[in-house]
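*Asks:* structure, please.
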Amino acid sequence: MSTPWHLQRMAALDFESSDKDPETARIVTAALILVGGGLDTDTRTWLLAPGIPMEPEAIKVHGITDEYAAEHGQDAEAGVGEIAKAITEVVAAGIPLVGHNIGGYDLTLLDRECRRHLGDSLEGICRQPLTRVIDTMVLDRYCAPFRNRISDTQGPYQMRTTAETYGLPWDEEQAHGAEYDALMSARAAYKMGVIAHTPYRLRPDWVLNLRVNRFNALRDVTVEELHARQVEWYREDAERYEKWLRDPAKAKEKHDPNAVIPTAWPLRPVPAQREAGEGS
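*Replies:* Below you'll find the predicted structure:
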């Protein structure tokens, strides 16, 4: 078999944005980092002027103010064009895109920005579907399920929790910057691959002590096969969460009888109203 997926070249991608909804958010910062595969690390970063006011919570996360982005950021259309071109080159080269929640957020965000500024979808610009995506949040949820929240402010599968779970050092001052988060996602993917390709009894004690662990699902698969598995894992997880939200006994104060959780991965379909030209 060819080189295991976690030892191949990866393109780590992360965005910091104006809000948490990929349908309305604008890119503020971006990082695309080529790592691994026995080659030197190649880092590209962008700062964009989003052109709209950012949500206060988003500013609190990434620390970039409207004024700073407007003064120092690149024109959004030009910046999105450069990012899309860089992604196109990665996809054409067959290098997998890796990120934490990249399929749940980042790629849909970029797709909407491409449609907004460039007049075409992300896959249209790449001239092929995205079939080599590695989402460390999806992998972590599947391989090490049922993890509890760390605290009221730190969720069980957010980037920091995943990094610390796999023994990666975490610097909170650097965190939530696109470059730092992108690189950490690639390192987490590598760690997961190492565990999967280590004989079972030689795996870390925390893995052996898990009530359920499914790391063997990451073993001896191509990137394309891993991508296809993540499509199913993400859908199954979304369906379970939707069912939980609709159950008043289980969800309690979070109960929502009309909850709809998107199941598509790594790109969400464009909402019907936007297809009809009613969106932003």
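
*Asks:* going by C-alpha atoms from here, please, whenever you check contacts or count neighbours.
*Replies:* OK.

*Asks:* what helix or strand is residue 30 located in?
*Replies:* strand 27-35 (DSSP states H and E).

*Asks:* return the set of buried residues in that strand.
*Replies:* 27, 28, 29, 30, 31, 32, 33, 34, 35 (16 or more other Cα atoms under 10 Å).

*Asks:* I have a second one here; can you model it like the first so I can compare?
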Amino acid sequence: MGAWHELPLWDDDTWDEAAPAEVASAIARPEPATVESVVVAEVPTESVSPGPCAGPLGVFDLETTGIDVRSDRIVSAHVGVLDASGAVIDARTWLADPGVEIPAGATAVHGITTERARTEGRPAAEVVAEVTATLRDLFAAGIPVVAYNAPFDFSLLKYEGIRHGVAPIESPSPVIDPLVVDKTYDRYRRGKRTLEVVAAHYSVALEGAHDAAADAIAAGRVAQAIAARFDLDVSAHDLHTQQVAWARAQAESLTEYFVRIGRLDADVDGSWPIR
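*Replies:* Got it, this is the predicted structure:
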């Protein structure tokens, strides 16, 4: 289990107003789907819509060996692009050999075993370099990237970059984090805020949760659904700036909750979208 400052514990788990986060359940998954590798098409800058989620919209997700962004490793990754309707324009999914054993608990979440990663996965350094370069290209084109609980994925990618000699993206922007936006616009809704729960709330289909591609695409469509429901009309860059403050305020609220229940050692890092 990670330290309190590393909450949320998994890349789509968080807390609600009544209770702290719980570790993702170790649910056995069916045979993992084949990992495909499709080059992300270049999207012309002039085609970027002015709205925050109208499209083209980048999506990003990692599946990993665990919950510690500093020491755990990438097992699979997905970067894609959605159009204004939520349809996939182009995407790429990577399977990596993390170079370490994948714990049984992590395998129970995403379905990828150490044996499969070693047999089918590419060297971690190559995967980290390509994921980083693909995201960097999207940001350079001005395309916002959706990541659910963004500090987990971007921070873990950063530390993987440092580990493998790949220059990390120090300040990813613009980023859209449906977890932060949802908690801001619907703060008092009870219950968990996992991607599965939030996707269902916004009537977004999510089949094969904890698959990097499925999670990334669902997160992008959730972001679009939130923007439509609450009529968000700010630019992606303005929304990015707002989320920095919102994430900090949410972390402060969580810290206050922990203090109220006697967890005086709680130290929730409100840095966003990367730590």
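
*Asks:* TSV for the buried residues of strand 27-35 of the first structure, including distance to residue 232 of the first structure?
*Replies:* Below are these laid out as TSV (distance: Cα to Cα, whole Å):
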residue	distance to residue 232 of the first structure
27	28
28	31
29	30
30	28
31	27
32	26
33	27
34	27
35	27
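
*Asks:* that older thread, read off where the strand holding residue 30 of the first structure ends up in the second structure.
*Replies:* The aligned range for strand 27-35 of the first structure in the second structure is 74-82, by TM-score structural alignment.

*Asks:* stretch 133-140 of the first structure vs the second structure, average offset?
*Replies:* Following the fit onto the second structure, the mean deviation recorded for stretch 133-140 of the first structure is 0.5 Å by mean Cα distance after the TM-score superposition for the first structure.

*Asks:* so stretch 119-129 of the second structure corresponds to what in the first structure?
*Replies:* Counting by TM-score structural alignment, stretch 119-129 of the second structure lines up with residues 71-81 of the first structure.

*Asks:* buried ones in the matching stretch?
*Replies:* 73, 74, 75, 76, 77, 79, 80, 81.

*Asks:* wait, the second one touches residue 51, no?
*Replies:* Translated: residue 74 of the first structure. No: between residue 74 of the first structure and residue 51 there is no contact under Cα atoms under 8 Å: 10.3 Å.

*Asks:* thinking again about what came up before, the next helix or strand after the strand holding residue 30 of the first structure packs against which elements?
*Replies:* For strand 27-35 of the first structure, the following helix or strand on the C-terminal side (DSSP H and E) is strand 42-49. Judged by 3 or more Cα pairs under 8 Å, 6 or more residues apart in numbering; DSSP states H and E, the packing partners of strand 42-49 of the first structure are strand 27-35, helix 66-72, strand 74-75, helix 76-92.

*Asks:* strand 42-49 of the first structure vs the second structure, average offset?
*Replies:* Looks like 0.3 Å for strand 42-49 of the first structure (mean Cα distance after the TM-score superposition for the first structure).

*Asks:* contacts for that strand next, please.
*Replies:* 27-35, 69-76, 79, 179 (Cα atoms under 8 Å, 6 or more residues apart in numbering).

*Asks:* sec struct for the equivalent of residue 247 of the second structure over in the first structure, please.
*Replies:* Under the alignment by TM-score structural alignment, residue 247 of the second structure pairs with residue 234 in the first structure. Three-state assignment for residue 234 of the first structure (DSSP: H, G, I helix; E, B strand; the rest coil): helix.

*Asks:* distance of residue 234 of the first structure relative to residue 140 of the first structure?
*Replies:* Separation of residue 234 of the first structure from residue 140 of the first structure (Cα to Cα, to the nearest Å): 11 Å.

*Asks:* over to residue 256 of the first structure?
*Replies:* In terms of Cα to Cα, residue 256 of the first structure sits 26 Å off from residue 140 of the first structure.

*Asks:* the two: which has the busier surroundings?
*Replies:* Higher neighbour count among residue 256 of the first structure and residue 140: residue 140, with 24 against 16, using other Cα atoms under 10 Å.

*Asks:* my guess is that one contacts residue 157. True?
*Replies:* Yes: counting by Cα under 8 Å, residue 140 of the first structure touches residue 157, with 7.2 Å between them.

*Asks:* tally of neighbours for the alignment partner in the first structure of residue 172 of the second structure?
*Replies:* Alignment note (TM-score structural alignment): residue 172 of the second structure maps to residue 130 of the first structure. By other Cα under 10 Å, the residues close to residue 130 of the first structure number 18.

*Asks:* show me what contacts the residue nearest to residue 167 of the second structure when sequence neighbours are not counted?
*Replies:* In this structure, residue 167 of the second structure finds its nearest non-sequential neighbour in residue 161, 6.0 Å apart by Cα to Cα, 6 or more residues apart in numbering. Each residue near residue 161 of the second structure by Cα under 8 Å, 6+ apart is listed here: 125, 128, 129, 167, 168.

*Asks:* conserved subset of those residues in the first structure?
*Replies:* Here is what carries over to the first structure from the contacts of residue 161 of the second structure, by both residues aligned by TM-score structural alignment, their matches' Cα atoms under 8 Å: 128, 129, 167, 168.

*Asks:* residue 204 of the second structure falls within a strand, correct?
*Replies:* No: counting by three-state DSSP, residue 204 of the second structure falls outside a strand, being coil.

*Asks:* so what does it match up with in the first structure?
*Replies:* Residue 204 of the second structure maps onto residue 168 in the first structure, by TM-score structural alignment.

*Asks:* wait, what's in contact with that match?
*Replies:* Residue 168 of the first structure neighbours (Cα under 8 Å, 6+ apart): 187, 188.
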